[in-house]
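1. Make a model of this:
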Amino acid sequence: MRQDQFESLQKRAEQLVDLFIHESDPDKWPGAGIEPANMEKGTRGDRYWCKKDAVATLACAQRIVSLVDAVRAKTSGGEVTPGAVVDDDGDLEADVQAAEKEAARMIETAKKKAVPHGKP
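-> You can find the predicted model right below:
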């Protein structure tokens, strides 16, 4: 899994938790403030559907959080396994380190070949 995917999953879980908080507010459900015995059949059904929808949102968030946790566990070992977060910049970083090492070697070679001041 790429780092950007991992971060997107974390963001999506947060969005779904925010949505669950909104959807699970009983004051916003149909029939709010009415005793169940006094509700019409349609109102009770709509209220039940709102509860189920909120629970489905939470279940989706929980599954994403479980996936994020599983990826963290696979990644924490340091080895690249299926599902682990991989650093897309890893190859670039290795190239930069190799170039820096080569530049340092070239500077040392140039210093050795340089003629010291005052000496022919």
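2. C-alpha only now, for contacts and for neighbours.
-> Will do.
3. Can you give me the buried ones in the host helix or strand of residue 47?
-> Here residue 47, judged by DSSP states H and E, is contained in helix 41-76. Neighbour-count burial for helix 41-76, with 16 or more other C-alpha atoms under 10 Å as criterion, is recorded at 43-44, 47, 50-51, 54, 57-58, 60-61, 64-65, 67-68, 71, 74-75.
4. so which helix or strand takes in the nearest residue to residue 61 once chain neighbours are set aside?
-> Closest residue to residue 61 apart from its sequence neighbours, by C-alpha to C-alpha, 6 or more residues apart in numbering: residue 13 at 5.0 Å. Assigned by DSSP H and E, residue 13 falls within helix 3-23.
5. before we go on, could you also do this sequence so I can check it against the first one:
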Amino acid sequence: MTHVPADLRYTDEHEWVSTGSDGIVTVGITDHAQKSLGDIVFFELPDVGRKVEVGDSVGTVESVKSVSELFSPAEGEVVEVNPDVVDSPEDVNSDPYGTWLYRIRPASKDSSNGLLDAKAYQQLIGE
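-> Modelled structure (predicted):
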């Protein structure tokens, strides 16, 4: 069974989202996504300072099986990317919820509405 932490929110594109007390949105890929992709070998992440809209393609994740796009779960500005995941992309396979990809300063409190809770995400992936 796929691990789906209850304290996170999720996108239809299999990304997890955590909102910090400062309002900054942290984004990663889910356990389901990393299992589907297989061994991850490369991430292309958005540039810091990039303005993004919900659903924008912001980068890619490459595995031994395929290349998939990463999509923004919120409207705002990319304020940080995780250099460790660029250097060691395989960390996502062993710890998908402990390995974040990038962070966004949302344009507003409502800029990431429409995210799924854990129960809805489990239904989406059929678990």
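6. TM-score them against each other, please.
-> Overlay of the two chains. TM-score (TM-score structural alignment, normalised by the length of structure 1): 0.20; 49 aligned residues with a C-alpha RMSD of 5.1 Å.
7. circling back to that earlier point, from the contact counts, what lies against the helix holding residue 47 of structure 1?
-> Other elements packing on helix 41-76 of structure 1 under the criterion 3 or more C-alpha pairs under 8 Å, 6 or more residues apart in numbering; DSSP states H and E are helix 3-23.
8. If I take the helix holding residue 47 of structure 1 and helix 3-23, what angle do their directions form?
-> 150 degrees (axes from the mean of the first three to the mean of the last three C-alpha atoms, to 10 degrees).
9. Downstream of helix 41-76 of structure 1, the next helix or strand is which one?
-> According to DSSP H and E, the helix or strand after helix 41-76 of structure 1 is helix 90-113.
10. Contacts for that next one next, please.
-> For helix 90-113 of structure 1, contacts defined as C-alpha atoms under 8 Å, 6 or more residues apart in numbering pick out no residues.
11. show me where structure 2 has strands.
-> 9-10, 15-19, 25-29, 40-44, 51-52, 57-63, 67-71, 76-81, 102-106 (DSSP state E).
12. Which secondary structure elements does the fifth one sit against?
-> In this structure, strand 51-52 of structure 2 packs against strand 76-81, with contacts taken as 3+ C-alpha pairs under 8 Å, 6+ apart.
13. when you compare where the strand it packs on runs with where strand 57-63 runs, what's the angle?
-> Computed by the same axes, to 10 degrees, the angle between strand 76-81 of structure 2 and strand 57-63 is 40 degrees.
14. which secondary structure elements does strand 76-81 of structure 2 contact?
-> strand 51-52, strand 102-106.
15. winner for burial among those?
-> strand 102-106 (a mean of 24; mean count of other C-alpha atoms under 10 Å).
16. Would you confirm that residue 13 of structure 1 contacts residue 67?
-> No. Distance between residue 13 of structure 1 and residue 67: 10.2 Å, which falls outside the contact criterion (C-alpha atoms under 8 Å).
17. Neighbours of residue 113 of structure 1, how many?
-> Residue 113 of structure 1 has 9 neighbouring residues, counting by other C-alpha atoms under 10 Å.
18. Look up how far residue 101 of structure 1 lies from it.
-> The gap separating residue 113 of structure 1 from residue 101 of structure 1 is 19 Å, by C-alpha to C-alpha, to the nearest Å.
19. thinking again about what came up before, show me the contacts for the residue nearest to residue 61 of structure 1.
-> Per C-alpha under 8 Å, 6+ apart, neighbours of residue 13 of structure 1: 61, 62, 64, 65.
20. Skip the chain neighbours and tell me the closest residue to the second one.
-> This points to residue 62 of structure 1. residue 13 (7.7 Å).
21. Pull up the gap between the closest residue to residue 15 of structure 2 other than its chain neighbours and residue 94 of structure 2, please.
-> With sequence-adjacent residues excluded and distances taken as C-alpha to C-alpha, 6+ apart, residue 15 of structure 2 is closest to residue 29, at 4.2 Å. From residue 29 of structure 2 across to residue 94 of structure 2, the span is 12 Å (C-alpha to C-alpha).
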